[in-house]
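Participant: Mind folding the following:
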Amino acid sequence: MDFSLSVEQQMIRDSARDYLAAHSDSAAVRRVTEAGPAHDDALWRAMASELGWCGIALPEAVGGAGLGAPGLVLLQEQLGQRLACVPFWSTVCVAAPLLQASLGPRGSAQWLERLACGEIRAAVVLPDNGGWRYDGVAMTAQAGADGFVLHGNAAQVADAAGADWLLVPARLEDGSAALFLLEPVAFAGDARFSLQPLDTLDRTRTMAALRLDGLPVSAGALLARGDAAAQGLAHAWWHGKLMLAAEQLGAAQQCLDLTVAYASERIQFGRAIASFQAVKHRCAQMMVLIEAARSAVYGAANAWDDDDSSRARPDIAAASIAADDALRFCAQEAVQLHGGVGFTWEYDPQLYFKRAQAASHWLGGAGVALDYIADVSQDADSEPGAGRTA
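Facilitator: Below you'll find the predicted structure:
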């Protein structure tokens, strides 16, 4: 598979890198997070209105650029490198594909148009067990007189605080799948609806706990049900997993860049520590893991667009594992190679170390990906003729 970037893709990557370096640098991230978990509203408005990033992967028919997963991973990589404090992953990488897959091209158009222009910030209540199947969905829905009544709790919902739309997968009384759209502002003051912001380890991505205690919603809140809703959740979960890996890849790259810059300036025994062979070897190992993860992420993105998305799942699982390993190793090495100041608040490695620890648990982390690969391998081995040589 050819992983070389087109001229258009290179322009996306380079322009995003330059813009975020200027508008989501360390000082900007710290300003946003010092008061607690929050979003950079100015950056989000610029991304939505000036840069058009929210529609980069969406079809042109709904106002997008139609560049698909390969274009989006390049942008996600740069956002991850700068720890941009915006609800981009939850809105563009999870909510949009959930609506696309659940409602189809025609049914989703009116919703996607609003997402493409950045008018709406969306969050999705993903299964608590880190999987993509509906048996892990925490919410239930019962038919009521004028609609439905929702029950359930979700311990952590990414970017839910401040979201305009909350997409809630739920199980109906007959066990079938359903997808509801809630507008949190409509339930302000309702004791049956609780969305409590959480103060987590990584303040660059907001989390909130959701509780629905017999919340009545109208029949119009139901967007999809049955197989369409179930398949939509799986589609969005795997797409989100891929884009999370791209974020981790970008964060790992920044760990290496910070380390090389510091090692080139830090003088010990009369010379920069970057000249020491031991430091060179450790930086080289960081680079090897990053490049392996980059190949895996780019390959999975191409597979997602080239094939039926379900066939790309093994590639996404492998990319997720590679990106998780790269970020955790590089964040740890960045702290160590910065010496005595590596863990202090004034230096940036601690921000990336926290992201590495938090991201390793999102969407089930590497554990869910490894389990999936093991299951797929077992199924392949059990097929007639498996393991035979020609």
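
Participant: Please count neighbours and contacts with C-alpha atoms only from this point.
Facilitator: OK.

Participant: Gly214: which element?
Facilitator: strand 207-218 (DSSP states H and E).

Participant: Likewise for Leu150?
Facilitator: Applying DSSP H and E as the criterion places Leu150 in strand 147-158.

Participant: Check Thr140 too.
Facilitator: Under the criterion of DSSP H and E, Thr140 resides in strand 139-143.

Participant: ok, residues contacting the helix or strand hosting Leu181?
Facilitator: Leu181 is part of strand 177-182 when elements are defined by DSSP H and E. The contact list for strand 177-182 (C-alpha atoms under 8 Å, 6 or more residues apart in numbering) reads 134, 165-172, 221-227, 229-230.

Participant: what's the angle between the strand holding Leu150 and strand 139-143?
Facilitator: Strand 147-158 runs at 170 degrees relative to strand 139-143, counting by axes from the mean of the first three to the mean of the last three C-alpha atoms, to 10 degrees.

Participant: And the next helix or strand past strand 147-158?
Facilitator: Next element after strand 147-158 (DSSP H and E): strand 165-171.

Participant: to compare against the first, here's another:
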Amino acid sequence: MDFDLSEEQRLLKDSIDGLLKSSYDFEARKKYRAEKGGYSKAIWGKFAEQGLLGLPFSEDDDGFGAGPIETMIVMEALGRNLVIEPYLDTVVLGGGFLRRGSSEQRAAHLPGIIDGSKTLAFAQLERDSRYDLGDVTTSAKKSGSGYVLNGEKFVAGHGDTAGTIIVTARTAGGQRDVKGVGVFVVPANAKGVDTRGYETQDGSRAADIKLSNVEVGADAVIGHAEAGLSIVNQVVDDARIALCAEAVGAMEEALKISVEYIKERKQFGVAIGSFQALQHRAADMFTALETARSMSYLASMASSFTDLDERAKTVAAAKVQIGRSARFIGQSGVHLHGGIGVTMEYRIGHYFKRLTMIDHQFGDTDFHLARIAAMGGVVG
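Facilitator: Have a look, this model is predicted:
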């Protein structure tokens, strides 16, 4: 199978790599984290100027009509540079829901995403839901032609700076029923929305959000008010695919800086990279990286599968391998650096943290392994 990039895709890769190389080194990242909101608005504006924020949207919506491979290219670059801007939350997740929304919803929100003036957050996780997307207790009660939302959501990525929040809420049924989950577009400044933001372990931002009698209109519903879980599953699988690509980029850089370190660090008068045990460890890290990369490619291709069960199974398999490789490479990178690997001053510890967070986003290795088993294994 041909995995070579097209000319347009190579140009995209060169473009984002060039942008991040010139403006996103480790010291610059520290400064961006200290800015209001926890990321650089200037960098976000450059993403918009280069068309990165409009990549997955159709040309009819003034986007570029790009596919999953282009998203993979972008996410790998973001992973290599530990980018903290809300690309996943706004473009992949928020934009993913809106792409499946009405023409009016797309017209109201996509232009702002594309030009960089609007960011979004996905509020799904609840106190006891863990990785179950259908475990929803936040309620959406019918009120006239609209709805009233009540409940609490946790760890919504960049939820403290988003202008719009995508919220899952139960319109019917019990806590874990498949039917009865709706998806709602909620203005972050709506009356009754209380947001508490904080920094996460990997240097990004998240928020806990309380909804108290939040009123929204019928036009806030994406899809059908009682059948939104199928949309959630598809969009979250898109996010998992994007996270796999981001992890590959982060693993690639973690391996690179670890190999550079053992070539330079001397012990007993020689570079520690000359020790056979460390050479074997680096070789094992490379094997884990390439295995993860192949699964990331497969997951990106699975994005276009029409068989949703096969799509979900393939994405789960990719997330399993990504989680295993990420843990091994992250831990090995820290081990090769020794004690300084866990200090704030060295990059490797930050890559380890981000890779650990990626493993747990939308289901860790054990969760997806159990999913695959429940679906009959990877061979259908």
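
Participant: TM value for the aligned chains?
Facilitator: Scored against TM-score structural alignment, normalised by the length of structure 2, the superposed chains reach a TM-score of 0.90; 373 aligned residues with a C-alpha RMSD of 2.4 Å.

Participant: And the contacts of strand 177-182 of structure 1, which of them are buried?
Facilitator: Neighbour-count burial (16 or more other C-alpha atoms under 10 Å) is assigned, among the contacts of strand 177-182 of structure 1, to 134, 165-172, 221-225, 229-230.

Participant: any chance you could map the strands in structure 1?
Facilitator: 122-124, 139-143, 147-158, 165-171, 177-182, 193-198, 207-218, 222-225, 267-268, 271-272 (DSSP state E).

Participant: Can you say which of the ones you listed is packed in most?
Facilitator: Mean neighbour count (mean count of other C-alpha atoms under 10 Å) peaks for strand 122-124 among the strands of structure 1, with a mean of 27.

Participant: ranges for the helices of structure 1?
Facilitator: 7-23, 26-33, 41-45, 68-81, 88, 96-116, 227-265, 277-306, 313-337, 349-359, 365-382 (DSSP state H).

Participant: and those as JSON lines, adding distance to Ala138 of structure 1?
Facilitator: Output for the helices of structure 1, formatted as JSON lines (distance: least, C-alpha to C-alpha, whole Å):
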{"stretch": "helix 7-23", "distance to Ala138 of structure 1": "36"}
{"stretch": "helix 26-33", "distance to Ala138 of structure 1": "29"}
{"stretch": "helix 41-45", "distance to Ala138 of structure 1": "30"}
{"stretch": "helix 68-81", "distance to Ala138 of structure 1": "28"}
{"stretch": "helix 88", "distance to Ala138 of structure 1": "24"}
{"stretch": "helix 96-116", "distance to Ala138 of structure 1": "17"}
{"stretch": "helix 227-265", "distance to Ala138 of structure 1": "13"}
{"stretch": "helix 277-306", "distance to Ala138 of structure 1": "28"}
{"stretch": "helix 313-337", "distance to Ala138 of structure 1": "23"}
{"stretch": "helix 349-359", "distance to Ala138 of structure 1": "21"}
{"stretch": "helix 365-382", "distance to Ala138 of structure 1": "18"}
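
Participant: nearest to Asp146 of structure 1, of those?
Facilitator: Closest to Asp146 of structure 1 of these, according to C-alpha to C-alpha: helix 227-265, at 21.2 Å.

Participant: what angle separates that closest one from strand 165-171?
Facilitator: Going by the same axes, to 10 degrees, helix 227-265 of structure 1 is angled at 130 degrees with respect to strand 165-171.

Participant: just checking, Lys13 of structure 2 touches Thr71?
Facilitator: No: contact criterion C-alpha atoms under 8 Å: Lys13 of structure 2 and Thr71 do not qualify, at 10.4 Å.

Participant: Which one's more surrounded, these two?
Facilitator: Comparing Lys13 of structure 2 with Thr71 by other C-alpha atoms under 10 Å, the one with more neighbours is Thr71, at 23 against 19.

Participant: Could you count how many residues lie near the residue nearest to that one when sequence neighbours are not counted?
Facilitator: Spatial nearest neighbour of Thr71 of structure 2, excluding adjacent residues (C-alpha to C-alpha, 6 or more residues apart in numbering): Ala242 at 6.9 Å. Applying other C-alpha under 10 Å, we find 26 other residues in the vicinity of Ala242 of structure 2.

Participant: Having no further points to raise, I will conclude here.
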